[in-house]
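[1] the sequence and its predicted three-dimensional model are supplied below.
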Amino acid sequence: MSARIGVITFPGTLDDGDAARAVTYAGAESVALWHADDDLHGVDAVVVPGGFSYGDYLRAGVIARFAPVMESVIKAAHGGMPVLGICNGFQILCEAGLLPGAMIRNEGLHFLCRDQWLRVENTETAWTTRYEQGAEILIPMKNIDGCFVAEKSTLDELEAEGRVVFRYVGGNPNGSRNDIAGIRSADGRVVGLMPHPEHAIDALTGPSDDGLGMFYSAVDALKLAV
């Protein structure tokens, strides 16, 4: 039986279709989850995809954090379910308290849309075991609220505990502290990043297929958990 990975759709979500496609590319079953439904339908993992949930009114991700589906995701994550937040999904996970820190407007106040090199800093999460430590991967990014910030004590803790998962290389595009592009929870089951691995799963449609490793990693983790 294949792993079942849920992909959430909020009003304003843009990348749920590509996330679902990435899940199926990795050999798992993609299950559509609706923001107003608190039933996770028995999924084994969840992807919170990118876009502009609820129009990013108030601030990015803050309204989505209170959606019924997120209440169930928070509970499941505390129980060890793998959760991946991409771009707006990362913002939502920070708002939900599943990851520390916050996302603010990019330095320069410009929307960024480009292919971005990342260095894989941690290969011991549920979403990164397929990568080699220090590997550099090329995946797209597109955001305006992509600058990761946190208290110095939080940044020090993330660095000391190896919880920085991805770091920008070749220049910091948005002013994120410590060049951080993605982080993980203490148990390594929840990961958030600003760039979009779901847009880099096939060299025909993306700059590379480097993002597919994240979804293969999740499938591997779910098989080991059986």
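    Thanks, I have the structure now.

[2] when you work out contacts or count neighbours from here on, use the C-alpha atoms and nothing else.
    OK.

[3] check which helices and strands the top helix by length along the chain sits against.
    In the chain, taking DSSP state H as the definition, the longest helix is helix 212-225. Applying 3 or more C-alpha pairs under 8 Å, 6 or more residues apart in numbering; DSSP states H and E, one finds that helix 212-225 contacts helix 16-25.

[4] ok, back up a step: in the longest helix of the chain, what counts as buried?
    With burial defined by 16 or more other C-alpha atoms under 10 Å, the residues of helix 212-225 counted as buried are 212-222.

[5] now it against helix 16-25, angle please.
    Helix 212-225 and helix 16-25 meet at an angle of 60 degrees, taking axes from the mean of the first three to the mean of the last three C-alpha atoms, to 10 degrees as the criterion.

[6] could you export the buried residues of helix 212-225 as TSV, including distance to residue 184?
    Putting the buried residues of helix 212-225 into TSV (distance: C-alpha to C-alpha, whole Å) gives the following:
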residue	distance to residue 184
212	18
213	16
214	13
215	15
216	17
217	14
218	14
219	18
220	18
221	15
222	17
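
[7] just the element for residue 71, please.
    Secondary structure assignment for residue 71, by DSSP states H and E: helix 68-78.

[8] now do residue 202
    Using DSSP H and E, residue 202 falls outside every helix and strand.

[9] and what of residue 167?
    Using DSSP H and E, residue 167 sits within strand 164-168.

[10] centre of the chain to that strand, how far?
    Strand 164-168 has its C-alpha centroid displaced from the chain centroid by 12 Å (C-alpha atoms, centre = their mean, to the nearest Å).

[11] next one for the comparison:
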Amino acid sequence: MKKIKVIIIRTAGTNCDYELKSAFELCGATVDRVHINELISSKSKILSYDILAVPGGFSYGDDIASGKILSNEIKYKLGDNVKKFALSGKPIIGICNGFQILVKMGLLPKPENFEQISTLSYNDSNKFECRWVHLKTEKKANDRTLCLWTRDLPDVISLPVAHGEGKFVADKKILDEIEKNNQVVFRYCDKNGKDTVYPQDPNGSLNAIAGICNKKGNVFGLMPHPERYIYALQHPSREGYDGVYGWGKKIFQNAIDYLK
């Protein structure tokens, strides 16, 4: 069986692309870090890959707003192929700055519409927040998550966050639609899966949302960093699902296994 091919889009200011590459390679994929300019000069190249990943960092220094410039570049110069990639059912993930980019180009929560209908705004604390948080894995659809990236995760996991603009915001109609469609993937919580407040909830997101997916479950965006918790020893308490690996690895492995 041929290896799964992953493309990681990078540009000035992205700084989590090597960790993301390492995570996918550990799961058995072949990974290319490709600069946005190379994709713009060869627009169909992106369709030759099986998984699309947009990493964390501070793309273009987060000028204007977090992820806004890169989201516009992707949408208006690669938009047709990116939308085609999403609607084909291929896995897409955006982490932290990548989540901001997916939302601001309109690939989440409705890639079929491809219009921005939500955003990620400034943390309620008005400062950069960097810590480990607990996340509740939503499993409302037949006790199973809708998102292919988060299958077989326990009810509560922990991942690190590091962001200044992570507050998920949408109007009530959109928020209700996301909830009704089971598109919320992760919520900030305490260690027992209960509702929590700052600092365990680092940004004040509406409905404590930490990650969402599209209705098909293949496009996934989240503020916490799974690529920073690949090994159990990376956790302050050395938690892990088998004594060796962290829950971050399981997230990437899910996408590879789904395609296989």
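    Sure, I can see it. Note that this is a predicted model, so its numbers are computed, not measured.

[12] thinking again about what came up before, what's the very next helix or strand once past the helix holding residue 71 of structure 1 packed up against?
    Beyond helix 68-78 of structure 1 in the direction of the C-terminus, DSSP H and E gives the next helix or strand as strand 83-86. For strand 83-86 of structure 1, the packing partners by 3+ C-alpha pairs under 8 Å, 6+ apart come out as strand 45-48, helix 88-95, strand 190-193.

[13] now strand 83-86 of structure 1 on structure 2. Mean distance?
    Compared with structure 2 after fitting, strand 83-86 of structure 1 deviates on average by 0.4 Å (mean C-alpha distance after the TM-score superposition for structure 1).

[14] corresponding residues in structure 2 for that strand?
    Across structure 2, the stretch matching strand 83-86 of structure 1 (TM-score structural alignment) is residues 92-95.

[15] distance between the ends of stretch 74-85 of structure 1?
    12 Å (C-alpha to C-alpha, to the nearest Å).

[16] in structure 2, which spans are helices?
    Using DSSP H, the helices assigned to structure 2 run over residues 17-26, 36-41, 68-87, 97-105, 172-180, 247-259.

[17] in the fifth one, which residues are buried?
    Translated: helix 172-180 of structure 2. Going by neighbour count (16+ other C-alpha under 10 Å), the buried part of helix 172-180 of structure 2 is 175, 178.

[18] then the first one?
    The neighbour-count check on helix 17-26 of structure 2 (16+ other C-alpha under 10 Å) flags 17, 19-25 as buried.

[19] wait, which of those residues is closest to residue 148 of structure 2?
    Taking C-alpha to C-alpha as the measure, residue 148 of structure 2 lies nearest residue 24 of the buried residues of helix 17-26 of structure 2, at 15.4 Å.

[20] measure that closest one to residue 123 of structure 2 for me?
    Remark: distance between residue 24 of structure 2 and residue 123 of structure 2 (C-alpha to C-alpha) = 30 Å.

[21] how close does the nearest residue to residue 77 of structure 1 once chain neighbours are set aside sit to residue 122 of structure 1?
    The shortest distance from residue 77 of structure 1 to any non-neighbouring residue, by C-alpha to C-alpha, 6 or more residues apart in numbering, is to residue 83 (6.7 Å). Distance of residue 83 of structure 1 to residue 122 of structure 1, given as C-alpha to C-alpha: 16 Å.

[22] what about the aligned residue in structure 1 for residue 65 of structure 2, how many residues nearby?
    Mapped onto structure 1 by TM-score structural alignment, residue 65 of structure 2 lines up with residue 59. The number of residues packed around residue 59 of structure 1, counting by other C-alpha atoms under 10 Å, is 17.

[23] between the buried residues of helix 17-26 of structure 2, which is nearest residue 54 of structure 2?
    Each of the buried residues of helix 17-26 of structure 2 was scored against residue 54 of structure 2 by C-alpha to C-alpha, and residue 17 proved nearest at 8.1 Å.

[24] contact partners for the closest one?
    Taking C-alpha atoms under 8 Å, 6 or more residues apart in numbering as the contact definition, residue 17 of structure 2 lies against 8, 10, 33, 55-56.

[25] still contacting in structure 1, which of those residues?
    Under the criterion both residues aligned by TM-score structural alignment, their matches' C-alpha atoms under 8 Å, the contacts of residue 17 of structure 2 that remain in contact after alignment to structure 1 are 8, 10, 55-56.
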